[in-house]
Every structure is written in C-alpha cells, then in structure tokens.
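> Show me the folded form of this:
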Amino acid sequence: MRILITGANGQLGRELTKQYRNENVELILTDVDNLDITKVDEVFNIMIEKRPDVVINCAAHTAVDKCEEDVENAYRINTIGPKNLAAAAFAIGAEIVQVSTDYVFDGEGNAPLTEFDRTNPQTVYGETKLQGEELVKSLNPRHYVVRTAWLYGDGNNFVKTMIKLGESGNEVKVVSDQVGSPTSTVDLANVIRDLIKNKNYGTFHATCKGMCSWFDFAQEIFRLKNMDVKLVPCTTEEFPRPAKRPKYSVLRNYSLELTTGDITRDWKESLKEYLATL
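Next up is the predicted model:
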C-alpha cells in the first residue's frame, strides 16, 4: 500500500510516519515546503505522479487565534486544501483521511458529543474546518473524516508548555472551566490506521476516553512528573483570546463504538506513556 501524508512534519504526521514505518507501507511524506495543498495543480500533479492508495491530510492552519484575522489563509488551508486533495484522490481512485476538530461544535453543551450531533462552529478555525469536512465528503465517497481534540505528541503542545512553566518556579495559572479529552497522537494514529485497514468510511470522533479540565490536565502532568508546582485555577474570562474557546468539547467516539470498536485508551494512561518518552 502507498500512503501520502500531508503535514508530515506535524505532531500527528510524525506519529503516523513512525507507526507506518513498522509495516509494509510505502510512504510519500509531504509538508508545505514540497507540496502546497492550496494549489490544485500541484495537488493533482503529485497524485498523478505518485498514485497513492490513501491520502492522509494532517495539514491545517491550527493557530486558532490567528485564523480570526488571517481568514483568507484559514479558508485556503483548511477548506480549499482538503477540497483539492479529495478531488485529486477521487480522480485516481484513492481514499482520503481528513483530520478535523472539536471546534466544529459550539462547546455549549454538557453531554459528550457524537458524530450525529448538530455542528455549530463559533470561530473562523471551526468554520473553515467544517467546510473542509463537507467538501471532502461531497467530492470523495471513500473518505474518513476524523475529529479529535486536545492533541499532544512529538512537537509543541500543552504538556511540554506546562512542564516548561513548572520548571520556571513561578506560579502557574490554568483555565479550569473548559472541559475536554486530552488525546495522544499515538491513540489517534492507531484509530486512523484501523479505519483504513477496515475500510470503515465515514465521520468519526477519535479522542482518548475520559474527560477533564485544562487545570486537571496540568495537575496530572505535574503529579506524574513529581513536580511541586503552585497551580492556580482561573476562568476563561481571565484569559481573553481573539477566538472563542469551547467550554465543553468532550467527544464521544460513538461511530467507532457502533462499527469496529473504540480502541483508544483512558487519557491518563496515554499521558503516562507519553511522559515516559520525554
């Protein structure tokens, strides 16, 4: 099998590369330096030349606050890019994985969100990612739309930021009124590989099991690292940001439960494994 990965230098791209290198898979690794997914001619040219069986789109404009002012680029990367990839993949008979986000919801509820709940993005980032989902689904029936949240892996992320702040010796303030499910790239990559293996097309949520606030997440990081840090809870209002943060973004992996099974782990188990690798 031949797999093309976009955004291969990102956290998820690196984990997928690591996992697939242990299998009999030919990888075509791309990032912005050698493939501009917003340019339809570049996308079609590489598809025709390399003829992958599967395209995994990990490329995205993920700077949530910057998207609010950089609207045009957000649409180019998060909406037009997936459109180009889906159309080109369809033209050569390839499948496509589109990685998406909890930001497609409004974050106003108090029950885990399933794939069948109504979307209602409140930010440019969420809207552009949702439009990217819709175009992928409409242009290529062999699609896997995979929504995740609170992702960490090989790269800059919340876990590493907390450790750095904790080592500074200063008081650390963390938001305590936003709830979600911290998710390791290891678990997300496992789900993506399993979907492809089973040709389980459709829209899926893929986060680690369980839920916590950002404050709880930080507390567990410091506990597992045996770090004595003065951790102070604060509200979202104390940290105003250009893009609205969802207060409740717990995703239930319902479509996985109903089909091939949910293979993700509890978030604390995955975090413990991740910290052991740092």
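
> rest of the way, CA atoms for contacts and neighbours
OK.

> counting contacts, what elements does the helix or strand where L188 lies pack onto?
Using DSSP states H and E, L188 maps to helix 185-198. The contact analysis (3 or more CA pairs under 8 Å, 6 or more residues apart in numbering; DSSP states H and E) places helix 185-198 against helix 11-20, strand 143-148.

> at 7 Å instead, please
The contact analysis (3 or more CA pairs under 7 Å, 6 or more residues apart in numbering; DSSP states H and E) places helix 185-198 against helix 11-20.

> List the buried residues in the helix it packs on.
Of the residues in helix 11-20, those buried by neighbour count under the rule 16 or more other CA atoms under 10 Å are Q11, L12, G13, R14, E15, L16, T17, Y20.

> neighbouring contacts of that helix?
Applying CA atoms under 7 Å, 6 or more residues apart in numbering, the external contacts of helix 11-20 come out as I5, G7, A8, C58, G153, D154, G155, T185, V186, A189.

> hmm, try it at 6 Å
By CA atoms under 6 Å, 6 or more residues apart in numbering, the residues outside helix 11-20 that reach it are G7, A8, G153, D154, G155, T185, A189.

> in the stretch 51-200 of the chain, which spans are strands?
Using DSSP state E, counting those that start in this stretch, the strands of the stretch 51-200 of the chain run over residues 54-57, 95-101, 143-148, 151-152, 172-175, 179-180, 183-184.

> Another for comparison:
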Amino acid sequence: MRVLVTGSQGQVGQCLVKNLLAKNITTRALDRTQLDITSPQAITQVMDEFKPNIVINAAAYTAVDKAETDSELAYLINRDGAKYLAQAASEVGAALLHISTDYVFSGARNGEYQETDIPAPQGVYGASKLAGELAIQESCARHIILRTAWVFGEYGNNFVKTMLRLGVERSALNIVADQWGGPTYAGDIASALINIAESINTNESVEFGIYHFSGLPYVSWFDFASHIFDAAVDQNVLAQRPELTAITSEMYPTPAIRPANSKLSVQKIKKHFDIDASNWQQALNYLNKYCH
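Alright, predicted model coming up:
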C-alpha cells in the first residue's frame, strides 16, 4: 500500500503520519508548503512521482468564522482542492479518502444525522465542504467521504487545548450548553481512515461513499468542558477546576452559525468496516500530551 497524505501538519494529518509510519506503510506526507492542493499541476506531479494507491486528504480550510468573510479561499481549498485531488486520484487508479464535517447539516433536526440525510449548511465553511463532497462524488468513483465532528487531539488548536489554557488563566468560564455532538479524537479518525485504506488495499468488497465517524456518548459543549476539567484535576494538569456557567448560543454570538445538533450516526461505519465510535473519554486520560 502506498499512501499519499495531504494536510500532513493538521490535527488529523499528524496522527495519520504517525500511525502510518508505525505500521511501516509506504507514506508520502505533504503539508501546505509542500503541496498546494489548489494547483492541479502540482497534484499531478506528485501523483506521477509517488504513484499512490490510496490518497488521504486531510487538508482543509477550517477557520469557521473567518470563512464568512474569506469565502473565496475557503471554496478554493475545500471545493476546488478536493476536486483536483479526486480527479488526479481517479487518473492514477487510487482511492480517495476525504475528511468532511457535521457543518454540512443545519443542525435543526432532532436525533442523529444519517449519511442519507439532506445537507443544509448554514455558513460558508459548511457550504464549501459540501461543495467538496459533491465534486469528489463527480470526479472519483472510488471515494470514501468521512464526516466527523468536534475534533480534538494533541496537535493544532482545538476545544480541549483552549479549555486547558483558559483553566489556568481564569477561575470562571461561560460555556455554551445548547449545542450537542460527539467529540472525536483525531487519533481515532486517523485509525479509522487507515483501517478503511487497508480494507480497500486488500481488495475487500468495499462500499464506497459517505460515512459518519464521531465520538460517543453525545454531550453539550458544557458537558464536554466539565469532563475535560474533571480529567485535568484528576491528572494534576490543573490545580483546580474553574467554575462553569451554562449559557445559550445567543449569549455567545459568532460570525458563523454553529449547528445546534451535530450528532452523527455511526452505525454505517460499524456495519461496513467494524469501526467503533471514537472513545473521547479515553482520549482525555492523557491530557498532559495536550499541554505543549
């Protein structure tokens, strides 16, 4: 198996590279300075040189609020970059594994979102990611689109790291309590993608298409913060937990609307690939890794 990873310096990208190399899988990992995915010529050159049979696209424009005023760049990376990678993968006979997001949904429904539910993004970020999904579906038959939510891990910026930093700086915090989802450990996303890649590589009968992967149990941001601070105190990462106050989304306005419901059903990925939901509580057992 020869795996090309784009966006190798991102939260999931770094986990992917670490896990692939640990398995001695032939890997070429490129960050944004090494491969501009908005350049078809650059992509073609890399594909021709490396000849991957699996391409994992972990590159994305993920600045949700900034995207509202920077839509051109968001679409360039999330739609056009995804399309160019899909076209190039198809040309060399590689399968494309691509990370997408809960933001393709409005968040207005009750219960879990299924892969078959109709997307209705509420902002530029979600709309640009949906456009990327559609471009991949049109350009590369052998694709897996993995929608995930509330990603956190050792690398990059994320909610867990922000909470740990604020927990040192402040004695009290207001946390949104009316948005619900499944926190997802970046290392678990990487493992899921590698498991899928190995299934494809061994010529198993793989059903290509869209899959959801996130953590269980579902919680609100307020609940998630509470778990983080309990774990931080237990592990002596923080001396004491700050006082938390539950607030509504209206009390914490942001340029981009966040989905109130980001609960993604993970039944399909379990059925087809025997991949379990991300165990985010277990991932909080090693919080000292997040403090750098």
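
> Show the residue spans covered by the helices in the stretch 151-292 of structure 2.
Counting by DSSP state H, counting those that start in this stretch, the stretch 151-292 of structure 2 has helices at residues 159-169, 186-201, 221-234, 267-273, 280-283.

> Could you name the stretch from those helices that's closest to I37 of structure 2?
Evaluated over these, closeness to I37 of structure 2 peaks at helix 186-201, with 19.6 Å, by CA to CA.

> ok so, going back, let me have the contacts of helix 11-20 of structure 1 in TSV, extended by neighbour count and distance to P246 of structure 1.
Formatted as TSV, the contacts of helix 11-20 of structure 1 follow (neighbours: other CA atoms under 10 Å; distance: CA to CA, whole Å):
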residue	neighbour count	distance to P246 of structure 1
G7	22	25
A8	22	27
G153	21	22
D154	19	25
G155	12	23
T185	25	21
A189	22	24
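
> Give me the mean deviation of the helix holding L188 of structure 1 from structure 2.
Helix 185-198 of structure 1: mean distance to aligned residues in structure 2 after superposition is 1.2 Å, counting by mean CA distance after the TM-score superposition for structure 1.

> got the angle for that helix vs strand 143-148?
On the basis of axes from the mean of the first three to the mean of the last three CA atoms, to 10 degrees, helix 185-198 of structure 1 is oriented at 160 degrees to strand 143-148.

> So which residues make contact with helix 185-198 of structure 1?
Identification of contacts with helix 185-198 of structure 1 by CA under 6 Å, 6+ apart yields L12, L16, G153, T264.

> cutoff 7 Å now
In contact with helix 185-198 of structure 1 (CA under 7 Å, 6+ apart) are residues Q11, L12, E15, L16, L151, Y152, G153, A206, T207, I263, T264.

> Just give me the match in structure 2 for the last one.
Under the alignment (TM-score structural alignment), T264 of structure 1 pairs with A277 in structure 2.

> Please name the nearest non-neighbouring residue to V206 of structure 2.
Leaving aside its chain neighbours, V206 of structure 2 sits nearest to I200 (6.3 Å; criterion: CA to CA, 6 or more residues apart in numbering).

> From H272 of structure 2, how far off is the one you found?
To H272 of structure 2, I200 of structure 2 is 12 Å away according to CA to CA, to the nearest Å.

> The two: who's more crowded?
I200 (20 against 13; other CA atoms under 10 Å).

> will you turn the contacts of helix 11-20 of structure 1 into TSV that also has distance to G132 of structure 1?
Listed next are those as TSV, based on distance: CA to CA, whole Å:
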residue	distance to G132 of structure 1
G7	15
A8	19
G153	24
D154	25
G155	24
T185	21
A189	20
